[in-house]
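> structure of the sequence below:
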Amino acid sequence: VDICNSFMAQCESNEVVDLHEFPFFHSYISDVESGNIASNSESHISFNMFGTCSLRNVRRIMRQSRRLKPLRVHLLKSVLDLCKAADLEPFVYGGTALSVFREDGKFISHDTDIDLGILEFDSNGNSSYTKLIHCCLKNGISVFGVENMDESLLISVNSDLYVDFSASISRRFWLKAQKFNMSETIEEIPYNGCDCKRIKFFFSTNGLLKACELYHLNSKIVSHIQSDPSLVHVDLFTLSTYPDSSDDIKPLLVNWNLPGIYDCKKKLFPYNSFFPLIPCTFEGVNLLAPHDLKTYLTIEYGYLGRDAVYDRKKQLCKMKRIFSSGRLTRLRDLLKDRNLQGYILPTEDEHFNEYVGNADRRCAFISGFTGSSCSIVITSDQAALWTDGRYQLQASNELDENWSLFRNDLTEAPTRAQWIVSSTSPGSSIGYDGRQIPYTGIETLQKELAGVEAELGILPNCNGIKNPLSRQLVNIPNTNLIDLVWESMSELQIENVSRPIRSSNPLLFIPVSFSGSSWQQKIDRVRNMMKAKGAELLVLSALDEIAWLFNLRGNDILYNPVFYAYAIVSLNKIDLFLNPKTVDQTPRLDDYLSDKQYSVKIHPYSEFFNYLETVVHNSPEKHLSLQPSRVWLDLSASYAIVTKIPENRRLFHISPVAEMKSIKSLSELNGIREIHITDSLVLCDFLAWLEDEANQINNNSCCKQSHDYKPIKPNTENGAGLPVITPPLVLTEASTAQYLDELRSQAKDFFSLSFSTISCADANGAIIHYHPVEGQSAPITNTSIYLVDSGGQYLTGTTDVTRTIHLGEPTLEQKNCYTTVLKAHIALAMQVVTIEPGYYWSDHFGIRLENVVFVVPVETKDLHSSDRNNYTAETSTGHRSFQFSPDINNTKWLSFEPVTLVPFQRKFINSGMLTTDELNWLDNYHKTVRQVLCSRIYQEVNIQLSINNGNDDHEIMLSNMSMLSSSRQRCLQWILNQTESFL
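Next comes the predicted model:
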């Protein structure tokens, strides 16, 4: 359940609310305790963008809203009848629109009014204000707020409504009569950017008495509302087109400008996010709603979540936290039942995947931390989580106060062993699921515990005799305690928890033209390696190895082309363990694996551990040579797998499949090169579009609505040649990420994303693995520093690329930061390491530059001893790269060949910080980018560029640019601009 729902539930009860349990009040409590604010003042936390929650009054407001809801809905019906008589079609707006979108048309529990909207002038120039005032006067409805009119003449004793046409704060008039006579013409003043042009509807005394009688409300409520009519009212906001927009279809803005509260010019709504209107229901009343509620509400509120916690100081929505107390209590009950004093939980599943399926996100379930790497230890009264520096900021936002957070790459942080010893009593038993932790990991942790205890004078176990004071790690066979908590809460529907079911999707067969070898050829190589090691059996649990070995791909884990499986390979047969649903959904799988020479048998996935124990027991313990029959186990094999094998038969060594997979065949290399060209062009298209859109943002509002992107995949446009991909109407982290994902999905041989796109603006870029959440992501403006880390899974390989761009004019400090990261990237390209340097300034911005590279042979030419730190080398593929060398020409060298081909943003680079070597490397890289990508763009329109000896054919490009779509022209021009030489 959302924190806010939990808070509101306690507010509605008669119990005292402990504010310390709710993180969004901590800044308030701190300010009260420090004396910065009074205890009865409003907190710094909002439940939506505009209204704050007063701690003193929140319970009263919620109860009052519940009591007054029937009157508010009744008033709404009367207002709609009046609008119908005036030939007006109002639509839900503001908090009422949020109720329709988020609460299935139910009143938001802390909302205090009903909001409607109407166009100030319709397409024929008719004014809604004027039409409504004439309807009121004609039907005897009491009105207020018409200049030069005697108000006493406008009050009708028989009217059920009271309508105020004046401005919100200044009480200025938008309507003016020529004489003190209702029959005279009434003139209207168009909205001029001041105050608020909206109409407010109230009950008249007569209408209020009728409504209270209808709903059996007492006289106390009547007098209460009469003393404060605003308790029950309906707002009808007027909207108009933005006059300063250059778009053919001008965006809309609400006629509301109150300094310090709302600036309508910063909230421009695309016209087609409102019109045509669509039907909706609010509290059982049929209404109309904006056509694209999500787009409108995202611009209006930023964050649409039910908790809607908003940090005013940073102007950012906070990450959502779960309330972990109930989950920890249930786990501790299970520990107590098993006489355990602690529990260890890694983030991986039993296949040790970096990314796990939703059903295996146990750490996220118990703690709320959603990062991909962590380790958890929970004791009877404490809980701790370790993660690395990438996730430190994210974890601090996502964990509640039940957790201690440690950074495992800092020496001053306690290790798991140190923390366990300090947090449990001597002789404690710490449980774990042996399927989730490597055997070597358990051995290492037990030794670390013994080492920490030895420092405290506790002797370790000796000769199989356990010291009763030593802490012991205890495997819980075939049981995961987190799963028990999760499933029990799902069955009882506690906190709306529902554990997902593991995916089981059809398999895809990979042709030899992509893989380079058939699965039978790979099995032969594996068996030869087994014979060389004296291994009778090979146990495989790594999903990527099984998929690669059998030339199969799956989609059971998001962003990973793998499927749940185990495999046991012997010298005469193969056992493959798959989910039966996967087998049923994959036609021809039996035929594909039906080679009699290799004898592949498919078993249910759940039978793996029992079968492993049986097959090991039944296999000969010794060869004819009297040597033990060995079972080959990867170094990362789980404790549950290893303990099924007798100790004298265990052969620990890196998996032969992992060794084979690490050396790419020529077919694999060519496939990877090809998809990186395709993928790089997608990202260049996206970045060119984003820069172009950002340049056209007016007052941080909305994007242009026209875009004719031509997809890379052929035959994806409709018959009229119209685009199939629509760009977002508003620039946010989430909308741009979604758009990039859609562009990438059009690429040839695209299979899935390789990970959730990391799309960060400004301060969020400092959260290294930040992922935007739709409805609460930050806006992207024409002053943003934007970081995007993305990639795709293709039939022939995987891509992963990061670029950071500035959408305005970077400051000198920002340029220096970017150039420092670029210098690191260039330096790392001369070493054998992953090329992904970054700079992260908390609460300001983040910069990361990432390329995928090949390791290739390199020839050195004419290298002299004086040049050992400064020379040019040429690879076998013709790409030039710089190397630092301490040796002479006869030595064989390896170098990196960049595979990712996306320019580094030129205006973000301070070239004065780069050495001549670095500028040469950058120019050569950009030259390759220009040659390859420009050639690919023109191939799409069947024009071959004659790029000979590394020279671009500019004349052909410029003379034929008109043959490209406008989006491709923009992309081409962007590539040419970014890749201009620095030297």
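> CA atoms for contacts and neighbours, from now on please.
OK.
> now for the residue lying closest to Ala535 once chain neighbours are set aside: which residues touch it?
Nearest in space to Ala535, with sequence neighbours left out and distances taken as CA to CA, 6 or more residues apart in numbering, is Arg630 at 4.6 Å. By CA atoms under 8 Å, 6 or more residues apart in numbering, Arg630 lies in contact with 534-537, 621, 649-651.
> what do you get for Ala542?
Ala542 sits next to 351-353, 566 when contact means CA under 8 Å, 6+ apart.
> 7 Å instead, please
By CA atoms under 7 Å, 6 or more residues apart in numbering, the contact list for Ala542 reads His351.
> ditto for Leu894
Leu894 sits in contact with 855-858, where contact means CA under 7 Å, 6+ apart.
> roughly how far apart are it and Asp862?
Relative to Asp862, Leu894 is positioned 17 Å away (CA to CA, to the nearest Å).
> burial count for Leu345?
Number of residues near Leu345 (other CA atoms under 10 Å) recorded here: 22.
> secondary structure class for the closest residue to it other than its chain neighbours?
The shortest distance from Leu345 to any residue other than its chain neighbours is 5.0 Å, reached at Ile376 (CA to CA, 6+ apart). Assigned state for Ile376: strand (three-state reduction, DSSP: H, G, I helix; E, B strand; the rest coil).
> correct me if wrong: Ile376 contacts Leu385.
Yes: Ile376 is within contact range of Leu385, at 4.6 Å (criterion: CA atoms under 7 Å).
> and the helices in the stretch 251-400 of the chain, which stretches?
According to DSSP state H, counting those that start in this stretch, the stretch 251-400 of the chain carries its helices in the segments 293-301, 325-337, 362-367, 392-398.
> quick one: list the elements packing against whichever strand or helix holds Lys220.
Secondary structure from DSSP states H and E places Lys220 in helix 219-227. Contact partners of helix 219-227 among helices and strands, from 3 or more CA pairs under 7 Å, 6 or more residues apart in numbering; DSSP states H and E: none.
> next SSE downstream of it?
Past helix 219-227, the next helix or strand by DSSP H and E is strand 233-241.
> mind checking how far that following strand is from the chain centre?
From the chain centre to the centre of strand 233-241 is a distance of 34 Å (CA atoms, centre = their mean, to the nearest Å).
> now the second one, please; I'll put the structures next to each other:
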Amino acid sequence: MRQTFDIKGGPQDGRTHLPLLRRQLERQGLDGLYVPHDDEYQNEYLPDANERLAWATGFTGSFGSAFVFLDTAVLFADGRYTLQAADQTDPALFEVVGIPDPGAFGWLAQQALKGKRVGYDARLMSPNDVAALAAAAAKAGAELVSVEENPIDAAWQDRPPQPMAKVVPHAVKHAGVAHTDKLEAVGAQLARDGADAAVLTSPASLAWAFNIRGGDVSCTPLPLGRAILNADGSAELFIDEEKTDAALRRHLGNRVTLRPLSKLDEGLKGLAGKTVSLDPDVASSWFFDELKAAGARVLRQRDPVAIPRACKNDAEIKGTTAAHARDGIALTRFLHWLDTAAQSGEVTEIEAVMKLEAFREELGSMTDLSFPSISGAGPHGALPHYRVSTASDRKLERGSLFLIDSGGQYLDGTTDVTRTVPIGEATDEMRANYTRVLKGHIALAAVRFPPGTTGTHLDVLARHALWQAGLDYQHGTGHGVGVYLGVHEGPHRIAKPWNAVPLMPGMIVSNEPGFYKAGEYGIRIENLQYVTPAEDILGGEIAMHGFECLTFAPLARDLIDIKMLSKDERKWVNDYHKRVMKVLGRKLDGEVKEWLKAACARI
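This is a model prediction of the structure:
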């Protein structure tokens, strides 16, 4: 099994490591240090060697930050982690402050720190975050200092080594386009933008642009490295030498120069006098400082690989469709198990996760999970980002709802799907709210929209039925998804906050409205879907995009209040289940196939 359920960290880490860190602060003449959760690569999942916030505080949540001073320390964590932050830190050492109010920088601005020197690591922060930190420090009267050596790195005596997984070629049959053609196309766009080169700092961009994959990060097949892509289509790829071999060099060819990661600063100096494209949203402030010192002219613009990576080509769509069909087999077997053996009320959240993972393992093609599964029974389902541990493991009790959000990584695709099912008999309230969530899901799945539409424009569709009942959910409705890459991928998304990136053909996005009743239950229905090319509508004047569903797994038929659905909504459910049966039915047999027929019966 790939997933673990023992949460590392805890108060002892802070008690042990805080004195070591403060000695380093004194050695460097600092009064305090800002500690973000982010690492040098802006990874969603951090290698153990880069878990600096966890080392300093004991807090292992995926989002947070801290200020550590010589005589006090403050940890900032959002609502997902309120209880975890309190459990994992010593209250005698750390004050825990909620996010977003006032937030780490807002808190700093309110302090009286005249004459104090506060350090930060430019490698871990975007230039926009550095500017915000500088403004807050100025209000507090503090001097902001960029550190040459991160005090945590200097104090961390048993730090794990950086990951050194081999970097391997990603076959063109999966990628759809040779990396040389990708580099030429991106280079041509740089030339049109007036840039001589771009510095690629995102591991996902490296993976896509060079048709390579790695194993440096859990749940995502990323190779940690950097690249300089020139407008003529040539490139320098900076990767630790231990990760490379002759097969990789043959794959890259003579238009790509493979260099040790330790030579990155030398490569940046070589850009002196050139106009260099750099993305302030994904590149750390350190890159901007280095390029400025080298004498390069920095052109602040979106990573030139981001949009091409987001707009999947035909081979990528074909591959991810096949991956989702396989994944649907595993998920259907699991849903059958939930509807039969797991109805006892004795199965636990961890046992459910392990059972689903076993079904996926049996496929023989999964390389990893795409994220740690969210397995929420009863009130745990009301925590949208809940992660089960041995300490929190709960039984799937009868008369409750169970929410499972999970996915797998396959060479041809990345999956992410959420289903909510009843354990025992559901209440009328549960069924009504499930149906409201389903109505929002259907609205977003069936919508047609003109070119130029962003996810922000569509978000209300998924919330409309909930809003009419005075209900809502406090997370985004849809995130981008890669193809054998990250399960959370930008730059597009569907959410309330403004997103300026139009939804374009080939973009994969999740459709996952939900409802969460604190302390009782949670509901979420999630499929992945991709944007289709704009087509004319009979009698219309504007060609419209739409969505094509990728995920195939039955909905919880027993939770649908049919009376709440319109005729068109009932048709959507029946058509969806007809497709599920067509895609999955021929690959199943026996009891599971008969169960699927019943689950997909017309409503």
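> got a TM-score for the two of them?
The TM-score (TM-score structural alignment, normalised by the length of the second structure) is 0.82; 533 aligned residues with a CA RMSD of 2.6 Å.
> rewinding a little: filter the contacts of Leu894 of the first structure down to the buried ones.
Buried subset of the contacts of Leu894 of the first structure (neighbour count, 16 or more other CA atoms under 10 Å): Val858.
> among the contacts of Leu894 of the first structure, which ones are in helices?
Among those, no member falls in helices (DSSP state H).
> what is the nearest of the contacts of Leu894 of the first structure to Lys176 of the first structure?
The nearest member of these to Lys176 of the first structure, counting by CA to CA, is Val855 at 79.1 Å.
> show me what the closest one lines up with in the second structure.
In the second structure, Val855 of the first structure lines up with Val531, judged by TM-score structural alignment.
> just to check, its match is in contact with Gly546?
Yes: between Val531 of the second structure and Gly546 there is a contact under CA under 7 Å: 5.8 Å.
> regarding Tyr386 of the second structure, what is its secondary structure?
Quick answer, by three-state DSSP: Tyr386 of the second structure is coil.
> quick one: map it onto the first structure.
By TM-score structural alignment, Tyr386 of the second structure lines up with Tyr770.
> separation between the equivalent of Asp679 of the first structure over in the second structure and Glu357 of the second structure?
If you follow Asp679 of the first structure across to the second structure using TM-score structural alignment, you land on Asp327. Counting by CA to CA, the gap from Asp327 of the second structure to Glu357 of the second structure is 11 Å.
> tell me which of those two has more neighbours.
The neighbour comparison of Asp327 of the second structure against Glu357 (other CA under 10 Å) goes to Asp327, with 29 against 24.
> if we ignore the residues flanking it in sequence, what's nearest that one?
Nearest one to Asp327 of the second structure, counting by CA to CA, 6+ apart, is Arg360 at 6.8 Å.
> give the aligned equivalent of that neighbour in the first structure.
In the first structure, Arg360 of the second structure lands on Arg744 (TM-score structural alignment).
> and Lys263 of the second structure, by the same measure?
That one, Lys263 of the second structure, aligns with Glu607 by TM-score structural alignment.
> count the neighbours of its match for me.
Quick note: Glu607 of the first structure (other CA under 10 Å) scores 12 neighbours.
> report the secondary structure state of it.
helix.
> any figure for the gap between it and Asp575 of the first structure?
Glu607 of the first structure is 11 Å from Asp575 of the first structure, by CA to CA.
> and if you look at Leu919 of the first structure?
Leu919 of the first structure is 55 Å from Asp575 of the first structure, by CA to CA.
> over to Ala827 of the first structure?
Distance from Ala827 of the first structure to Asp575 of the first structure, by CA to CA: 47 Å.
> ok, the two, which is more surrounded?
More crowded of Ala827 of the first structure and Asp575, by other CA under 10 Å: Asp575, with 19 against 16.
> just checking, what residue in the second structure corresponds to the more buried one?
Match for Asp575 of the first structure (TM-score structural alignment): Glu236.
> just after whatever helix or strand its match lives in, pick out the following helix or strand.
For Glu236 of the second structure, the host element (DSSP H and E) is strand 235-238. The first helix or strand that comes after strand 235-238 of the second structure along the chain, using DSSP H and E, is helix 246-252.
> ok, then the element right after that next one?
strand 256-259.
> quick check: buried residues in that next one?
256, 258-259.
> give me the contact list for that strand.
By CA under 7 Å, 6+ apart, strand 256-259 of the second structure touches 234-239.
> tell me the residue furthest from the middle of the second structure?
Relative to the centre of the second structure, the most outlying C-alpha is that of Gly539, 40.3 Å out, by CA atoms, centre = their mean.
> quick one: that one is in a helix?
No: looking at Gly539 of the second structure with three-state DSSP, it is coil, so not inside a helix.
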